[in-house]
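Student: curious how this folds, go ahead:
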Amino acid sequence: MATAKTRSRKSRLWLWSVLLVVALLGAAWLAWGEGLRKTGGVGSAYAARVACSCRFVAGRSLEDCARDKLEGMELISLSEDAATKSVTASIPLVASDTASYREGYGCMLQEWKG
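Tutor: Down below sits the predicted model:
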């Protein structure tokens, strides 16, 4: 039978293990997160602009346009706002960009920060 001292030791060990995992994940995010955010930002901006043109210039459905994504862009999801004629491409927790169709100009990114 476990004593109170043994249970306390096990709970402390469990707590330190969880803290170590969180610290390692935080360090990995700091080390590789910047590059991921930059490349993810470029990828989401590209996908938004191309999908917007596909949808509102070529007149194809968004589902059909999603099949045109390049290899490596599987994490990027597309959504449209038909009222504003815009498409948003996003990578969860990394990047999100929107491109809107303007008559005479085509599709343009909204405030891209690269």
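Student: CA only for contacts and neighbour counts going forward, please
Tutor: Fine.
Student: can you name the next helix or strand after the strand or helix carrying residue 27?
Tutor: Element membership for residue 27, per DSSP states H and E: helix 4-52. For helix 4-52, the following helix or strand on the C-terminal side (DSSP H and E) is helix 62-66.
Student: also this sequence, please, to line up against the first:
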Amino acid sequence: MIKRHPLLFVLTALLVLLALWSWQNRTHLAAFPGIVGAYSAKEYCSCRYVVGNPAEYCAGYVKQYLPLSDFLDDAARKRVTARGLGSNQTAAWTGPREGCQLQPQADPLP
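Tutor: The predicted model follows:
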């Protein structure tokens, strides 16, 4: 098989190695979707409500390569909610000494 189809063999070997690597790092890979929304919500909240920058500046500051599917800035309550890769994360301003903190998830997404 190797002499007849070397490209197929190499692709199969790479696929097997990728599957093994994915299995070994499954907990890290499972946590990744939550990081996108959490980073955006926390950094935007800090930029906007702790530092006091304008909304347009903070939106550009937290822009990532992976786009957010939803973003909500509740200026009245000083809360920011970001949804990215299927995970919803909320950060809220807690006070001048504490700054912004991520809020615990109440229920998993459907």
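Student: what value does the TM-score take for this pair?
Tutor: After superposition, the two chains reach a TM-score of 0.59 (TM-score structural alignment, normalised by the length of the second structure), with 79 aligned residues with a CA RMSD of 2.6 Å.
Student: for the helix holding residue 27 of the first structure, the distance to its chain's centre please.
Tutor: Between the centre of helix 4-52 of the first structure and the centre of its chain there are 14 Å (CA atoms, centre = their mean, to the nearest Å).
Student: what's the answer for stretch 63-73 of the first structure, then?
Tutor: Remark: stretch 63-73 of the first structure is offset 15 Å from the chain centroid, using CA atoms, centre = their mean.
Student: contacting residues around that stretch?
Tutor: Residues outside stretch 63-73 of the first structure that contact it (CA atoms under 8 Å, 6 or more residues apart in numbering) are 43, 47, 51, 54-55, 78.
Student: and residue 55 of the second structure, what's its match in the first structure?
Tutor: In the first structure, the residue paired with residue 55 of the second structure is residue 62, using TM-score structural alignment.
Student: what's the burial count for the residue lying closest to that match once chain neighbours are set aside?
Tutor: With sequence-adjacent residues excluded and distances taken as CA to CA, 6 or more residues apart in numbering, residue 62 of the first structure is closest to residue 55, at 5.9 Å. The local packing of residue 55 of the first structure (other CA atoms under 10 Å) involves 24 other residues.
Student: and residue 55 of the first structure, how far is that from residue 35 of the first structure?
Tutor: For residue 55 of the first structure, the distance to residue 35 of the first structure equals 30 Å [CA to CA, to the nearest Å].
Student: next: residue 89 of the first structure.
Tutor: The gap separating residue 89 of the first structure from residue 35 of the first structure is 18 Å, by CA to CA.
Student: my guess is the match of residue 55 of the second structure contacts residue 80, does it?
Tutor: Yes - under the criterion of CA atoms under 8 Å, residue 62 of the first structure makes contact with residue 80 at 7.5 Å.
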